[in-house]
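Trainee: Return atomic coordinates for the entry below.
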Amino acid sequence: MTTAHIDKEWQRFTPSERIARFAIYLCLVSAIVWSWQTVEVIPEFLYDAPVQFADMFQRMVPLDFAFYPEAIHAAMVETLHIATLGTLFTLIFAIPLALLNAPNITPSKTLNWVAQFFLVSSRSVNSLVWALLFIALFGPGMLAGIMAIAIRSIGFVGKLLAEAITEVNMGPIEALKATGASSASILLKGYWPQIMPAFYSIVLFRWDINVRESAVLGLVGAGGVGVILNDAQNLFEWQKVAMVLVSIFTVVIIAEAVVIQIRNKLI
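Mentor: The predicted structure follows:
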């Protein structure tokens, strides 16, 4: 009596998985083709772009270095103030929402969904749109920029902070609860030591992002160096435009280096 030997060929994906992958790829390609068809590209402008770019670059050099102490420096300091104050105001709203969104602190599903709604609403609207809304409320200037940065950052900081809270080790928390510690003591002695590195990283990273976003808020009148950039562009003063762009690039690099040094010291 003999038994039939059946050779089985190993396959990475099952037929249903291959069909699903093919369907996903087909949808992606179709979306790209459909999106490209809706983009109105004027061939004449596209072919002429290298020449126009070279002409603009020639107009930008040499840089107008005298324009920096004249107008850019004060506007750049204002930009840093907008980013810093906006980040600090963010914490006033982001921390409570993060606590409400963390199920191990707030077990109520309703409160979790309410906090999630505000966090999603915050980060779903671009900073420039928030700036336009606050300009309509407060008028053009730094206050509109600060509020735009603050409201836009709530969703980012709150979501990442809530995830950090959710992932803490519950052993120390349970031990504190067993001793009858108060809620404030549990937060300060149980949760805070575990989420402190993540908290500092999130806040510093968001401040770094806000420095970049604050630089363009002035394009819609929300203060900062963007106002100077917009005025120089409107007057076709390309040497001043180049000086503003170089200043923004330099400040962003310095801010990145500062964030790295502070993170290394605190964490």
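Trainee: drop to CA atoms for contacts and neighbour counts, all remaining ones
Mentor: OK.
Trainee: ok, Ile228 touching Ala74?
Mentor: No: in this structure Ile228 lies outside contact range of Ala74 using C-alpha atoms under 8 Å: 10.2 Å.
Trainee: Looking at these two, which is more packed in?
Mentor: Here Ile228 and Ala74 are compared on neighbour count by other C-alpha atoms under 10 Å; more neighbours surround Ile228, at 21 against 13.
Trainee: Would you tell me what helix or strand the more buried one is located in?
Mentor: Here Ile228 sits within helix 225-234, counting by DSSP states H and E.
Trainee: buried sites along that helix?
Mentor: Val225, Gly226, Val227, Ile228, Leu229, Asn230, Ala232 (16 or more other C-alpha atoms under 10 Å).
Trainee: now those residues in JSON lines, with distance to Gly145?
Mentor: Converted to JSON lines, these look like this (distance: C-alpha to C-alpha, whole Å):
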{"residue": "Val225", "distance to Gly145": "11"}
{"residue": "Gly226", "distance to Gly145": "11"}
{"residue": "Val227", "distance to Gly145": "11"}
{"residue": "Ile228", "distance to Gly145": "15"}
{"residue": "Leu229", "distance to Gly145": "16"}
{"residue": "Asn230", "distance to Gly145": "15"}
{"residue": "Ala232", "distance to Gly145": "20"}
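Trainee: List just the nearest of those to Phe117.
Mentor: Phe117 has its nearest neighbour among these in Gly226, at 31.1 Å by C-alpha to C-alpha.
Trainee: Residue nearest the middle of this structure, spatially speaking?
Mentor: For the chain, the residue lying nearest the average C-alpha position, counting by C-alpha atoms, centre = their mean, turns out to be Ile209 (5.7 Å).
Trainee: Quick check: that residue vs Val203, distance?
Mentor: Ile209 sits 10 Å away from Val203, going by C-alpha to C-alpha, to the nearest Å.
Trainee: again with Ala49
Mentor: Computed with C-alpha to C-alpha, the distance linking Ala49 and Val203 is 40 Å.
Trainee: C-terminal to the one helix or strand Ile24 maps to, what's the next element?
Mentor: Counting by DSSP H and E, the secondary-structure element that holds Ile24 is helix 15-38. Moving toward the C-terminus from helix 15-38, the first helix or strand encountered (DSSP H and E) is helix 43-60.
Trainee: for comparison, sequence B:
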Amino acid sequence: MSNTRKWVRLTPAERLGRFAFYLIAVAAFMMSVRTVEVIPEFLYDAPLQVQDLFSRMWPLDFAYYPEGLHGPLLETLHIASLGTLLAIVMALPVGLMAAENITRVPVLNWFAKLILVSSRTVNSLVWALLFVAVFGPGALAGTVAIGFRSIGFCGKMFAEALEEASEGPVEALKAAGAPWLTVFLKGYWPQVAPAFWGILLFRWDINVRESSVIGLVGAGGIGMALDTALNLFEWDRVGVVLVCIFSIVILAEILVTNIRKRII
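Mentor: Prediction:
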């Protein structure tokens, strides 16, 4: 009688755990479908509605661009750029405070991480609604909203880059008696500079997209032109706005990709 052992990929406990996971996932999906209350008639009619919507947009009213979209489009780019710069200015000290190898005070680490999580948790539209209430409608509210929304992303990525830096050059500078600023500029910064510029460019690319949307709640940019055209049922102008948003997002993606290839 042979004593050969049969190889089994999963133990009984692992198979039971996988079955429980699938069962919970299916149950959660069914509960979500019931909560959303999907109406089958609307799903069946959706292709016809989409076809009707595109037929209303065509032909596109490109004559509307010079007078109605060129300024808001530039304002969108300004909101994204200034918001990103504002975010970097605010995220740098928070990122330094969140990095445990830089700031060795647990209370400050947790406080900084609380700021980073709070910034990422609140959606950009919610930030925009808040600052529209504070500053009134316009580009200022959009710029501040983009800045506060970006703190969490920029600060977290910068803190992680600092924590992954090699301690060899840092320890050598400390042993030589270098002050803290010199240790940071000569020990940490050369290692995290590529990540920093990558974070800056990547976040600007994201902010171009988000600044195109926050205008729907009055925070400036091309989103306000889109909201106006939607409210007036000017579908030919809605189509032009969507083409402009799509084009600027694609161009920003190409620009950021090329710059990152050159500097990183």
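Trainee: picking up where we left off before, out of the buried residues of helix 225-234 of structure 1, which comes closest to Gln37 of structure 1?
Mentor: Proximity of the buried residues of helix 225-234 of structure 1 to Gln37 of structure 1, judged by C-alpha to C-alpha, is greatest for Asn230, which lies at 31.7 Å.
Trainee: what do we get in structure 2 for the residue nearest to the centre of structure 1?
Mentor: Under the alignment defined by TM-score structural alignment, Ile209 of structure 1 corresponds to Ile206 in structure 2.
Trainee: hang on, the earlier thing: with structure 2 overlaid, how far apart is the helix holding Ile24 of structure 1 on average?
Mentor: Relative to structure 2, and after both are superposed, helix 15-38 of structure 1 has an average distance of 1.5 Å to its aligned residues, where the measure is mean C-alpha distance after the TM-score superposition for structure 1.
Trainee: How about stretch 146-165 of structure 1?
Mentor: Comparing stretch 146-165 of structure 1 with its match in structure 2 after superposition yields a mean distance of 0.7 Å (mean C-alpha distance after the TM-score superposition for structure 1).
Trainee: tell me, that stretch lands on which residues of structure 2?
Mentor: Counting by TM-score structural alignment, stretch 146-165 of structure 1 pairs with residues 143-162 of structure 2.
Trainee: what's the offset of the matching stretch from the middle of its chain?
Mentor: Shown here is stretch 143-162 of structure 2, whose average C-alpha point lies 9 Å from the average C-alpha point of the whole chain (C-alpha atoms, centre = their mean, to the nearest Å).
Trainee: what does stretch 119-132 of structure 2 give?
Mentor: Counting by C-alpha atoms, centre = their mean, stretch 119-132 of structure 2 comes out at 12 Å from the chain centroid.
Trainee: Can you give me the distance of Ala23 of structure 1 to Val39 of structure 1?
Mentor: Distance from Ala23 of structure 1 to Val39 of structure 1, by C-alpha to C-alpha: 25 Å.
Trainee: between the two, which one's more packed in?
Mentor: A direct count of neighbours by other C-alpha under 10 Å for Ala23 of structure 1 and Val39 places Ala23 higher, at 12 against 8.
Trainee: Aligned counterpart of the more buried one in structure 2, please.
Mentor: Matched by TM-score structural alignment, Ala23 of structure 1 corresponds to Ala20 in structure 2.
Trainee: where in structure 1 is the aligned partner of stretch 118-125 of structure 2, by residue range?
Mentor: Aligned by TM-score structural alignment, stretch 118-125 of structure 2 corresponds to residues 121-128 of structure 1.
Trainee: Would you mind listing the buried residues in the matching stretch?
Mentor: Those buried within stretch 121-128 of structure 1 under the rule 16+ other C-alpha under 10 Å are Ser122, Arg123, Ser127, Leu128.
Trainee: Ile149 is in contact with the first one, correct?
Mentor: Same thing as Ser122 of structure 1. No: with the criterion set as C-alpha under 8 Å, Ser122 of structure 1 and Ile149 do not qualify as a contacting pair; they are 10.3 Å apart.
Trainee: Counterpart of His73 of structure 1 over in structure 2?
Mentor: Aligned by TM-score structural alignment, His73 of structure 1 pairs with His70 of structure 2.
Trainee: average gap between the host helix or strand of that match and structure 1?
Mentor: Following DSSP H and E, the helix or strand that holds His70 of structure 2 is helix 70-98. For helix 70-98 of structure 2, the mean distance to aligned residues of structure 1 following superposition is 0.6 Å (mean C-alpha distance after the TM-score superposition for structure 1).
Trainee: tilt between that helix and helix 222-231?
Mentor: Compare the direction of helix 70-98 of structure 2 with that of helix 222-231 by axes from the mean of the first three to the mean of the last three C-alpha atoms, to 10 degrees and you get 130 degrees.
Trainee: Now Ser212 of structure 2: closest residue in space, sequence neighbours ignored.
Mentor: When the adjacent residues along the chain are set aside, Ser212 of structure 2 lies closest to Gly223, with 5.2 Å between them (C-alpha to C-alpha, 6 or more residues apart in numbering).
Trainee: residues contacting the equivalent of that neighbour over in structure 1?
Mentor: In the superposition onto structure 1, Gly223 of structure 2 corresponds to Gly226 when matched by TM-score structural alignment. Under the criterion of C-alpha atoms under 8 Å, 6 or more residues apart in numbering, the neighbours of Gly226 of structure 1 are Ser214, Ala215, Val216, Leu217, Gly218, Leu219.
Trainee: Filter these down to just the ones in strands.
Mentor: Using DSSP state E, the subset of the contacts of Gly226 of structure 1 located in strands is empty.
Trainee: How many residues are close by Leu111 of structure 1?
Mentor: Counted with other C-alpha under 10 Å, the burial measure for Leu111 of structure 1 works out to 17 neighbours.
Trainee: Now do the buried residues in the helix holding His70 of structure 2.
Mentor: Under the neighbour-count criterion of 16+ other C-alpha under 10 Å, helix 70-98 of structure 2 has 72-73, 75-88, 90-92, 94-98 buried.
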